[in-house]
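# no sequence on this one, just coordinates:
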């Protein structure tokens, strides 16, 4: 659990992650705090707007409508990747959801997706998500056909990563609205497992800080057979540190240079973060998952 970021801290976190921010007039004091608590916060919910056009989407998310007053989120992420801040505090975006999902998000301990939800706004036992989650509404019709431009997806990932980094959360603190409420289908057009994998990868790097990053030198994949030999190498240590950094640790201590079952279990978590299942997520590294992990280069082999 964490206390919500102040308006200044939220802007700073987003900008440090390389996000372009536009502050809507009045957003810093625009909230629904008089209707219920805001915080402690536990994560981020991603939505699609079911609208088109930046200004129209920003306006409706700021103002809301008769049945659901605004703000309807904290930030609106446009097709061009710009994040328009419209609310600071409690917002009408999450509604009621599943306590089992909230527990899994707080523990940050689940596979490629949290437990299936069977709750929604107004259902018996539903938990107030507006008190617990930041919300980003992302401009998209939500019909499965409206495209998600790369620049928009990148801004969505960076925005989620910014809040995770600010609060010390892993990518498992980011969920889709459909994972919170069984009434909802958003976001539609990509999987939240793949989205979380992208957030996890972003969290493994330093914040962008609006400066071009230097080109890192990554460890070449040593080959699948290499790991089956139970190697003892600085490569294993470097790999383990990356797995910890992206929130996939199954280590009780370490990691160290000796390949162990804890390394395999940690790597299996990483494979599941990337969306692999079954034997493709057995914890034995493959070339594609290794490349995505970006293990820093070490001299020892």
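Sure, I can see it. Worth saying up front: this structure is predicted, and the values here are computed from it rather than measured. Numbering: from 1, shown residues only.

# make it CA atoms for all contacts and neighbour counts henceforth
Fine.

# what's around residue 114, how many residues?
By the measure other Cα atoms under 10 Å, the count of residues near residue 114 is 21.

# show me what contacts it?
101, 104, 105, 179 (Cα atoms under 8 Å, 6 or more residues apart in numbering).

# my guess is the second one is in a helix, correct?
Yes: counting by DSSP: H, G, I helix; E, B strand; the rest coil, residue 104 falls inside a helix.

# got another one to weigh against that:
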């Protein structure tokens, strides 16, 4: 049992463990505290997202969806090992769970089988969503597994907990399968090993910035831009759209991975900010990303563009 650490302590503990942290918006004040208590905390819970694409995943866990408002976790652990801080306080991640499991976590004993859901877990656990499709086939990169290990160890270290204070969602609530693709026993063994060392003996490598292939992006922009609901499978479109959202040129609800009319219009407006115009007098810029407009947007938003 412990009083939750402050948001500042939370971020500092992760960084002290050698984790690369990205702070998403006003995360320290993004929570569900008006809907119920937050704390005392007893442990750390690990989930998978059933999503792909870091930009898309951050948006989902921050905002939630119909019937389950965000934040859906305190941090989202991306494939590259970056931890995105999403919210702080009560979050919609754990739901109701088994009281015998909670008692075991508090006593730092192996958890029993979960067979009921009657205890509020959102007040009692720090929650981390991990970017993965959760189908048993989507890989867990080594840097992501190490980030999960370091993240859980950081919070255990702060509170004086051992590795038995870290559980998976599948151990808390009947019917849940997450995280799928590694076992919680293997993760707890890793965490226990790390807790036997000083914090961050070596930092994780700094993640590489995401990269957009300009030719694929241009192809997406030229392919049926007026057709609604026809998603482009190229992940670079979401990265591009997220930058346009941050520039105030594209509505957040249009960040859907489809280079449709709205995205093309927003791109045109970005090009016009840079001084570009259409070929005919009075004609707007064409909205097809070019090398200069793409690289200048990339420079402002932390991604790279390759031809």
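Perfect, I can see it now. Everything numeric here is computed off the predicted structure, so don't read it as measured data.

# about what we covered before: and the contacts of residue 114 of the first structure as a markdown table, adding distance to residue 90 of the first structure and neighbour count?
Formatted as a markdown table, those follow (distance: Cα to Cα, whole Å; neighbours: other Cα atoms under 10 Å):
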| residue | distance to residue 90 of the first structure | neighbour count |
| --- | --- | --- |
| 101 | 20 | 23 |
| 104 | 22 | 17 |
| 105 | 19 | 24 |
| 179 | 20 | 25 |
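
# out of the residues you listed, who's nearest residue 262 of the first structure?
residue 104 (21.5 Å; Cα to Cα).

# wait, isn't that closest one in contact with residue 115?
Yes: judged on Cα atoms under 8 Å, residue 104 of the first structure makes contact with residue 115 at a distance of 7.4 Å.

# so residue 199 of the second structure: helix, strand or coil?
Residue 199 of the second structure - assigned by three-state DSSP - is coil.

# in which helix or strand would I find residue 46 of the first structure?
strand 43-48 (DSSP states H and E).

# quick one, strands of the first structure?
21-23, 43-48, 64-65, 68-69, 75-77, 83-85, 96-97, 127-128, 133-138, 174-176 (DSSP state E).

# what range does the first one cover in the second structure?
On the second structure, the counterpart of strand 21-23 of the first structure by TM-score structural alignment is residues 21-23.

# centroid-nearest residue for the first structure?
residue 174 (3.8 Å; Cα atoms, centre = their mean).

# need the counterpart of that one in the second structure.
Match for residue 174 of the first structure (TM-score structural alignment): residue 166.

# residue contacts, its match?
43, 44, 45, 46, 105, 152, 188.

# residue 218 of the second structure: which of those is nearest?
residue 46 (38.1 Å).

# distance of that closest one relative to residue 152 of the second structure?
9 Å (Cα to Cα, to the nearest Å).

# repeat that for residue 42 of the second structure.
On the measure of Cα to Cα, residue 42 of the second structure and residue 152 of the second structure end up 12 Å apart.

# so for residue 195 of the first structure, what's the nearest residue that isn't a sequence neighbour?
Nearest residue to residue 195 of the first structure in three dimensions, chain neighbours excluded: residue 157, at 7.0 Å (Cα to Cα, 6 or more residues apart in numbering).

# counterpart of the one you found over in the second structure?
In the second structure, residue 157 of the first structure lands on residue 149 (TM-score structural alignment).

# and for that match, the neighbour number?
Around residue 149 of the second structure there are 23 residues (other Cα under 10 Å).

# go on, residue 298 of the second structure?
So residue 298 of the second structure, with other Cα under 10 Å, has 19 neighbours.

# residue 245 of the first structure now?
17.

# re the thing from before, how far away is the match of residue 157 of the first structure from residue 12 of the second structure?
16 Å.

# ok so, going back, now render the contacts of residue 114 of the first structure as a markdown table, adding distance to residue 239 of the first structure.
Formatted as a markdown table, these follow (distance: Cα to Cα, whole Å):
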| residue | distance to residue 239 of the first structure |
| --- | --- |
| 101 | 30 |
| 104 | 26 |
| 105 | 25 |
| 179 | 30 |
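
# can you tell me which of these is nearest residue 35 of the first structure?
residue 101 (23.2 Å).

# residues contacting that closest one?
So residue 101 of the first structure contacts 114, 115, 116, 117, 179, 180 (Cα under 8 Å, 6+ apart).

# kindly recompute the last result at 10 Å.
107, 110, 113-119, 127, 175, 179-181 (Cα atoms under 10 Å, 6 or more residues apart in numbering).

# using CSV, lay out these together with distance to residue 261 of the first structure.
Shown next, in CSV, are the contacts of residue 101 of the first structure (distance: Cα to Cα, whole Å):
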residue, distance to residue 261 of the first structure
107, 22
110, 19
113, 23
114, 24
115, 26
116, 29
117, 32
118, 35
119, 37
127, 37
175, 29
179, 31
180, 33
181, 36
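
# what is the nearest of those residues to residue 227 of the first structure?
Closest to residue 227 of the first structure, out of all of the contacts of residue 101 of the first structure and judged by Cα to Cα, is residue 110, at 25.4 Å.

# what about the longest helix along the first structure, how far off from the second structure?
For the first structure, the helix with the greatest residue count under DSSP state H is helix 150-167. Superposing on the second structure and averaging over aligned pairs (mean Cα distance after the TM-score superposition for the first structure), helix 150-167 of the first structure comes out at 0.3 Å.

# list the buried residues in that helix.
152-165, 167 (16 or more other Cα atoms under 10 Å).

# for residue 32 of the first structure, state which of these is nearest.
Nearest member of the buried residues of helix 150-167 of the first structure to residue 32 of the first structure, counting by Cα to Cα, is residue 163, at 20.4 Å.

# and the longest helix of the first structure with strand 43-48, angle?
160 degrees (axes from the mean of the first three to the mean of the last three Cα atoms, to 10 degrees).

# now the helix or strand encompassing residue 264 of the second structure: buried residues?
Secondary structure from DSSP H and E places residue 264 of the second structure in helix 261-273. Buried residues in helix 261-273 of the second structure, counted by 16+ other Cα under 10 Å: 261, 262, 263, 264, 265, 266, 267, 268, 269, 270, 271, 272.

# let me see the ranges of the helices in the stretch 1-150 of the first structure.
7-16, 54-63, 99-107, 150-167 (DSSP state H, counting those that start in this stretch).
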